[in-house]
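[1] How does the following fold in three dimensions:
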Amino acid sequence: MPSTEGPHGTGKRARRPDLRAARAALPEPVRKLIDDYERHLSLERGLSAHTVRAYVGDVVSLLGFVDGNGGRFEDLDIGTLRGWLARQREEGASRTTLARRAAAARTFTAWAHRGGALASDPGGRLVAPRAHRKLPGVLRAEQASDVMRFSAAGAEQRDPVALRDSAIVELLYATGVRVSELCGLDVGDVDFSRRVVLVLGKGGKERVVPFGVPAETALRAWLDEGRGKLAVETKEPGKAALFLGARGGRLDPRAARRIVHDAVGSVPGANDMGPHGLRHSAATHLLEGGADLRSVQELLGHATLATTQLYTHVTVDRLKAIHDRAHPRAR
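    The predicted structure follows:
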């Protein structure tokens, strides 16, 4: 599907090229370089498959631009990098997209320079527009409670799928884990004695995240009464996925997103959201309840505190809205 993002809200559509065909059309030495870079990102840096695809896609776009303009990779310079970004801006890429692609280009040229493929590193001089930091939509605390009650009510008949869905929604909101982290959990990652779950996050980093009594109740019900009815023989020796799909295999993130959308959609007035929205909501409610930023950073698995600080803006905006509604001298 084509992107609907437009620069500065213009609504222009940016075409999404066929990157597989573009990669195949590049000269053989350049394709080999991209293959080496992809292995570096995946094996040496341990990035997720999704992140690797995004980085490699941006590099294919850049090198396709170079090749299409009769240039050579070895001659890549700051002017070419700026021209590549300018072309994308003309085609409708948003500020956020431009910022991400500039970062991808800088990472690639630094790697190519270290390995001797480039005589210098032109990416070090590349500056892109700052990405707009959008405030995430979140549920109010009472709406989150309603979502949990709806899911629990659906599980009262002890249907295995309903038990699973209730446990998924509870655990996502209780822990704030990413949907990929949730789907990667094994049964052995849950420690009921301490009421924590061991999560494998971005870059292969592990962290321990606590969960509360409602999530424990939902998880136990799923494991005791639901999981065995969906499970099939696993192809992963020693690995028993915590959450299963309808056919018994490990739950797919797309199915988890649908589950959350359906659960949130049952609450009148709630913003439509998926697992990432529950993650935003969990972080916001933690801060509103008095949690400190460092603790929330650790729980969410953010690499930098700056990412977690975005949620302070959410809580301030919510307090401002409450003040505007409730204080007699607000207006």
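[2] going forward, measure contacts and count neighbours with C-alpha atoms only.
    Noted.
[3] if you go through the protein in chain order, where are the helices?
    19-24, 28-39, 49-68, 78-90, 95-114, 141-154, 160-175, 179-183, 213-221, 227-230, 253-265, 275-288, 293-300, 305-326 (DSSP state H).
[4] Second input sequence below; structure requested for side-by-side comparison:
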Amino acid sequence: MADHLAAFARHLLLERGRSEHTVRAYLGDLRSLLAHAGEPADLGALTLPVLRAWLAEQARSGVARTTLARRTAAVRTFTAWARRTGRTETDTGARLVAPRAHRTLPAVLRPEQAAIALGAAAAGAAQLDPVALRDHLVVELLYATGIRVGELCALDVDDVDHGRRVVRLLGKGGRERTVPYGVPAERALRQWLAHGRPVLEGENSGAALLLGARGGRLDPRAARRTVHETVASAPGAPDLGPHGLRHSAATHLLEGGADLRVVQELLGHATLSTTQLYTHVTVERLRAVHDRAHPRA
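    Below is the predicted model:
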């Protein structure tokens, strides 16, 4: 069974282009299933009743619907691969139905709250402290581009095109894309490269654009902490991390008149349906304003 899991992991990484995070999550789901099935020696023991009983047990234990949906996807992907590679005679997971996840509207900043938070970060960087300069760049780039925190921390110095004001990055599924950023982010970037990065740079820095206090590539956890602290400076703002800034950037783009497919390309969404979630945010906000302002609402 360990050989099957190792081969499946290679398939996900090399053939499907899944991230290491996704591979770890899928393997964890499969190990949970195997433990439920009594650690069988043969894949044939993973019958449809066994799969359904495992999911039912997960649901009873209070696992979130989104997690159940991911675990169902992991099993379906595994059994389809096992059938295709001749490891089983049938694809038992093909008839496994994933619970529909509740799609909640993400919390976002109002434009004026975003301006206050970014202004606070800029003020903190005014003394040219290298960590403050880096933190200012973190929030400016996240909000300006809408990229994921992992994509941000993976950027190298050469991924930035200053002349065109764009960054080139590798997103989910190995998909490459180019994302523009504005003048405030460019100012923060030039200050960081001139006064911040040279101070923190060390033997382990390599080509990384953003560095931690010890000179290595910035850890996403440090970037998350920076965003939480920066957003907290805006009165009335929800507690948001990097993904909240991503939601805010997408919402503000759409409210400013951006085309949905352009936003899809900027965010690196594989399907338009994922991007359409942000139209729900803007419609809800429009309805709230209408209810407050229209005399016959």
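[5] And the TM-score between them?
    Put the two chains on top of each other and the TM-score (TM-score structural alignment, normalised by the length of structure 2) is 0.97; 297 aligned residues with a CA RMSD of 1.2 Å.
[6] okay, the helices of structure 1, which one's buried deepest?
    helix 160-175 (a mean of 24; mean count of other CA atoms under 10 Å).
[7] how about Arg225 of structure 2, what's its match in structure 1?
    For Arg225 of structure 2, the aligned position in structure 1 is Arg258, judged by TM-score structural alignment.
[8] Go ahead and confirm its match touches Asp272.
    No. Using CA atoms under 8 Å, Arg258 of structure 1 makes no contact with Asp272, being 11.1 Å away.
[9] ok so, going back, show me the contacts for the match of Arg225 of structure 2.
    Gly274 (CA atoms under 8 Å, 6 or more residues apart in numbering).
[10] try 10 Å this time
    Arg258 of structure 1 is in contact with 273-275, counting by CA atoms under 10 Å, 6 or more residues apart in numbering.
[11] again, but for Thr107 of structure 1
    55, 59, 101, 121, 123-124.
[12] Now do it against Leu76 of structure 1, distance only.
    14 Å (CA to CA, to the nearest Å).
[13] again, but for His313 of structure 1
    From His313 of structure 1 to Leu76 of structure 1 the distance is 40 Å (CA to CA).
[14] Mind telling me what Asp224 of structure 1 corresponds to in structure 2?
    The alignment partner of Asp224 of structure 1 in structure 2, by TM-score structural alignment, is Ala194.
[15] ok, now how distant is its match from Leu128 of structure 2?
    Per CA to CA, Ala194 of structure 2 is found 10 Å from Leu128 of structure 2.
[16] With neighbour numbers in mind, choose between those two.
    Leu128 (16 against 13; other CA atoms under 10 Å).
[17] What's the separation between the corresponding residue of structure 1 for that one and Glu225 of structure 1?
    In structure 1, the residue paired with Leu128 of structure 2 is Arg158, using TM-score structural alignment. Distance, Arg158 of structure 1 to Glu225 of structure 1, by CA to CA: 7 Å.
[18] Common neighbours of those two, please.
    In terms of CA under 10 Å, 6+ apart, Arg158 of structure 1 and Glu225 are both contacted by the residues Arg164.
[19] In structure 1, what stretch matches stretch 242-256 of structure 2?
    Going by TM-score structural alignment, stretch 242-256 of structure 2 sits over residues 275-289 in structure 1.
[20] Please look at the match of Leu128 of structure 2 and Arg227 and confirm they touch.
    No. Counting by CA atoms under 10 Å, Arg158 of structure 1 stays clear of Arg227, with 11.2 Å between them.
[21] Now for those two: what residues contact both?
    Common neighbours of Arg158 of structure 1 and Arg227 (CA under 10 Å, 6+ apart) are 164, 221.
[22] picking that back up, ok, of the contacts of Thr107 of structure 1, which one's closest to Ser151 of structure 1?
    Within these, the smallest distance to Ser151 of structure 1 is 37.3 Å, found for Tyr55 (CA to CA).
[23] counterpart of the closest one in structure 2?
    Applying TM-score structural alignment, one finds that Tyr55 of structure 1 aligns to Tyr26 in structure 2.
[24] Contact partners for its match?
    Per CA under 10 Å, 6+ apart, neighbours of Tyr26 of structure 2: 5, 8-9, 12, 20, 32, 70-75, 77-78.
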